[in-house]
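Undergrad: got a predicted structure plus its sequence, pasted below:
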Amino acid sequence: MSERFPVPPRIQERALINRWEEYSRLYRESLENRDDFWATQARLFLTWDRDFSQTSSCDYRTGTIEWFSDGQLNVSKNCIDRHLVSRGEKPAILWEGNELGERKTITYRELHSEVCRFANMLTNLGVSKGDRVIIYLPMIPELAYSMLACARIGAVHSVVFAGFSAESLGNRIEDCQAKVVITANEGLRGPKTIPLKSICDEAVLDAQSVKAVVVVRRTSNRTEMKSGRDFWSEELLATASPECAPVVLDAEDPLFILYTSGSTGKPKGLVHTQAGYLLYTAFTHKFVFDYHEDDIYCCVADCGWITGHSYIVYGPLANGATTVMFESTPTYPDPGRYWEMIDRLGVTSFYTAPTAIRALEKEGEIWPEKYSLESLRILGSVGEPINEDAWLWYYNHVGHRRCTIVDTWWQTETGGILISPLPGVTETKPGSATFPLFGIDPVLIDDNGKEVSTTPGKGRLCIRDSWPGQSRTVFGDHDRFFDTYFREIPGMYLTGDAAERDSDGYFWIRGRVDDVLNVSGHRLGTAEIESAIDHCELVVEAAVVGIPHEVKGTGIYAFCIASREIRSVEEAEFEVKNTVRKVIGPFAAPDHVQFVTGLPKTRSGKIMRRILRKIASGDLESLGDISTLADSAVVEEIVSGRKR
């Protein structure tokens, strides 16, 4: 679809950037004088304990990325302390609990006290600068307190999504050698109760590095506690001082590790550092969401993912914003949950994923039409490319054609948004992320490794030159970082995504070019899922591919070779799905499991996933040449047994 939607006049009138000429001039300057541009922004957006003299030192030939390296600051101080004089009584966090009516307002002054208490609690447990702290919590205020407390004392946090299994949690604890784990006795998500402490107990069973497990009491249910290791947070906090001086840190000291799926089985612990990351999240939050002082900003992501880090906690709080933290689900207790909250709080900017939009679209426009939604100005989309139907439903029935949709493209690795409309200047096209933000130079690379300079054009999406929010390394494995992102295309950051640039210069993201699936906005490596299936004793070999899914965007289809005769296919399929639930988490369970006698392999033993993808998605007319397969007969058998 090439229809363009103009900027609504009411948005343009008060936008921070409201003329295309202004965007073009600033964008050009940001590329031509990159260091000067970012040095200016760094001094505008951040409060420094020691100013920097060098803006950047980046070399993609070695994967070396440094920004403001001789500067010093504290992220927690930038997100809280500096706001106390002018914004002390302003709401910092509006927490919306799982149950309708369960809510809490935390002012900047209250946030300061809570974060200081958490910081002192961690210090009293022996945590100091550079130590790793795993945070395995639901979307409750204590999650933000824990993150900011780590930042305050220079500890490195690693938030693990509270839907991950004990094995996934344990792997992350082991990889980063966490000293302390912060969890809750239970998590609440819609009608479900998640036994977080029990999962954590299993995960830390053999974790030699863990000295303490701090447990936040989320429910009143009985909880098993191990003496000497497990501590209730309320008891530790009762004796912790509400004052804690922020530790002055180097700009390139690590802030957090966040694990993300790769094309190989082992998740990557991506490291983000202090100053560059905070600058980039604050900068992009301000301009992409056209942030004004009186806005109520609401991102309904989870802090277990990068979106929650960047656009619930760090970016908004650095800007002194009021940010909403949402614990529940879009449809609990009914599909009007988001819309009721938007009206009650007067939300001005709303940021969610296409998966949620599609799920709510299926419930019908009757739900958003029950509410006025008049406060909304900006509607954001994140996690995967949004399809045209969902974009139009969002625009018409939530935004009432009065809001700008910012379809944002970015990654865990990028730290913040790279390609997105700017609300006051960009005419939007449904499904297009539109144009790069300041300082971002996207490049399309063809199959021969050459730059595609034509418009229109398509290829693998790369980014030329660095930006402050870029991840610095993979924890403990810089070679993997370099090999994954920089080795193949010298001088470029390889995103792993395919993209198209249309005749108007708009960018369209076309999905992954590697074996990574985007399921409901969660990145999952096919190798990771296959490795989980290997834990099932019924399966001797498995191959996983993605298929189109009307709600999740991408579904998971698993082809499995049984280790023995199967008496009940239904029970065997359940066993495979349940194994993945236990090893990774419920969100990674396959939608379809098909048992086969063999997989299509080349004579060298390589699985032909291209063929499996076509079969799984029902594209049976264009399987291509199968004569190179070691046993082409397996294709016919797989086709005949395909799950509809």
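TA: Good, I have the coordinates.

Undergrad: going forward, measure contacts and count neighbours with C-alpha atoms only.
TA: Fine.

Undergrad: counting neighbours, what do you get for Gln177?
TA: Residues lying near Gln177 (other CA atoms under 10 Å) number 17.

Undergrad: so which bits of the biggest helix by length in the chain are buried?
TA: Longest helix of the chain, by residue count under DSSP state H: helix 108-124. Within helix 108-124, the residues that qualify as buried are 108-123, counting by 16 or more other CA atoms under 10 Å.

Undergrad: here's the one I want to compare it with:
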Amino acid sequence: RIIIYLPTIPEAAIAMLACARIGAVHSVVFGGFSADSIRDRIADSGAVAVITADGGYRRGAIVPLKKNVDDALREKTSVKCVIVFRRTGNETHMEEGRDVWWHGELEYVDANCPPALLDSEHPLYILYTSGSTGKPKGILHTTGGYLVGIYSTMKYVFDVRDEDIFWCTADVGWVTGHSYVVYGPLANGATTLMYEGAPNWPEPDRFWKIVQEYRVNILYTAPTAIRAFIRWGDQWVAKHDLSSLRLLGTVGEPINPEAWIWYYKKIGGGRCPIVDTWWQTETGTILITPLPGAIPTKPGSATLPFFGVDAAIVDEKGSEVGANVGGKLIIRRPWPAMLRTIYGDKERYKKQYWSEFPGNYLTGDGARRDEDGYFWIVGRIDDVLNVAGHRLGTSEIESALVSHARVAEAAVVGRPDEMKGQGVVAFVTLKGGVNPTSELKEELRNHVGAHIGAIAKPDEVRFAEALPKTRSGKIMRRLLKEIASGATVTGDTTTLEDFSVLTTLRESEE
């Protein structure tokens, strides 16, 4: 198993494909994750090598990737070798006997590398995703089924043609980058475009400049990005010729109808179909989606299941619900690219996905179907937040907060956020004698950033004398969610142990 910790540059795709060719299992770690996150993934996967770069570029600054790897390897790990690609040219420590330069190693090999003969069920990659229990789980995908899934969805969902320039704006460290930056387009013979950097650097028209310059035909991006473009203003879009576009896609979270309509009119010029796709790290490929030109779309709906996908919405007992009734989204029959296990944790795999409705895959998402049978995805039903299309486990953020010397207890919940879909709100109880200050709030935000990555920093830290708990000692997150989103606390509070806690939290809100 090999960890790949690179920016979204061609070498990331090359490293992934090289692993696949020799039958090594790759595990790509998002370049925005910290040393702690890398260490956790090395420990869980037992990786023997890391492929990284001296640095990456983000908003004109250098992200010190190799330094993060060095920090992750400070204590003894299973890693024997680190291959470093020279990207930014910043000063880089090279450990004798362990670290080698990518360009140096190229001198010892030629281009002849026969592919390893593998069983179709041979593992292709492990990709870690946040779970509701705190420890990231390694989703395992295999060679044959995954390829069938990404090849067919790429071909039919995006109506992809040989001459197309396809741009999926995801980072290669997420499943969208695996499936629709690397494997999907290349398996179909399309040209894939990779971009390292932010959508608003150096200016908010960065994406539209790229679309115009490279004559991009198909654009696949996230609702979070679309909402940001709307906020930055139409003038940035108007400066560019986007006539090369013929199809638009969205991924990562449900898209609100207003953003869908803006995307359709302003970016697609009212002529490009939009494919609003629903899928997960676990599913490997798109499962619910319109087919362009074949399935009429509705702004905000992922429409209908892809070929062979048997999706249903059920109540707590597992009975299918009627039109416009909310419930849990399940998949009733296997599909080629499904996850095969959680690496090293078969019990968790069974419990998390297959135990609630035996024989059916539990997605963890809530949804409803309208009178036309179209699926409307509402979002997560567990303690996993969807922040800007990235899944973050609340308990992972809570663990990071509690590891701070001044924190006694923490509870993390999501609140609606116009830009990111969900914002992160942390309720924190401090240890005795510690004063709650605005400096400490900032310190705690940065502490989470250092432990997990900037993406997990709470948008808001609220100090509380105590957290609302049931008599059995469980934190009542539902109440905190209502307080965080500014709603009136409703529903059952009979199991609340100490009502004064709720009053204090409400008062601090005011």
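TA: Yep, that arrived. Everything numeric here is computed off the predicted structure, so don't read it as measured data.

Undergrad: any idea what the TM-score comes out to?
TA: The TM-score (TM-score structural alignment, normalised by the length of structure 2) is 0.98; 510 aligned residues with a CA RMSD of 1.1 Å.

Undergrad: hmm, back to that, which bit of structure 2 covers the longest helix of structure 1?
TA: Counting by TM-score structural alignment, helix 108-124 of structure 1 pairs with no residue of structure 2.

Undergrad: helices or strands next to the helix or strand following that helix in the packing?
TA: The helix or strand immediately downstream of helix 108-124 of structure 1 is strand 132-136, counting by DSSP states H and E. Strand 132-136 of structure 1 is packed against helix 141-153, strand 156-159, strand 180-184, with contacts defined by 3 or more CA pairs under 8 Å, 6 or more residues apart in numbering; DSSP states H and E.

Undergrad: which of the ones you listed sits closest to Lys266 of structure 1?
TA: strand 156-159 (16.1 Å; CA to CA).

Undergrad: mean deviation of that closest one from structure 2?
TA: Taken over the aligned residues, the distance from strand 156-159 of structure 1 to structure 2 averages 0.2 Å (mean CA distance after the TM-score superposition for structure 1).

Undergrad: what stretch of structure 2 does that strand fall on?
TA: Under TM-score structural alignment, strand 156-159 of structure 1 corresponds to residues 25-28 of structure 2.

Undergrad: who touches the matching stretch?
TA: With contacts defined as CA atoms under 8 Å, 6 or more residues apart in numbering, stretch 25-28 of structure 2 is touched by 1-5, 16, 19-20, 123-128, 172-174.

Undergrad: one more: stretch 293-312 of structure 1?
TA: 139, 143, 159-162, 258, 281, 285, 316, 320-326, 345-353, 411-412, 415-416.

Undergrad: do you know which of the helices and strands packed on strand 132-136 of structure 1 lies nearest Tyr332 of structure 1?
TA: When these are compared by CA to CA, helix 141-153 sits nearest Tyr332 of structure 1, at 19.7 Å.

Undergrad: just the contacts of stretch 293-312 of structure 1: which are in helices?
TA: Using DSSP H, the contacts of stretch 293-312 of structure 1 in helices are 143, 281, 285, 316, 345.

Undergrad: tell me which of those is nearest to Ile584 of structure 1?
TA: Leu143 (21.3 Å).

Undergrad: quick one: map the closest one onto structure 2.
TA: So, by TM-score structural alignment, Leu143 of structure 1 is matched to Ala12.

Undergrad: ok, that match touching Ala18?
TA: No - the pair Ala12 of structure 2 / Ala18 is not scored as a contact, 9.8 Å apart, by CA atoms under 8 Å.

Undergrad: who has more neighbours out of those two?
TA: Ala12 (23 against 16).

Undergrad: contacts only, for the more buried one.
TA: Counted by CA under 8 Å, 6+ apart, Ala12 of structure 2 has contacts 4, 6, 172.

Undergrad: pipe the helices and strands packed on strand 132-136 of structure 1 into JSON lines and attach distance to Ala572 of structure 1 per row.
TA: As requested, these are exported to JSON lines (distance: least, CA to CA, whole Å):
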{"stretch": "helix 141-153", "distance to Ala572 of structure 1": "38"}
{"stretch": "strand 156-159", "distance to Ala572 of structure 1": "34"}
{"stretch": "strand 180-184", "distance to Ala572 of structure 1": "33"}
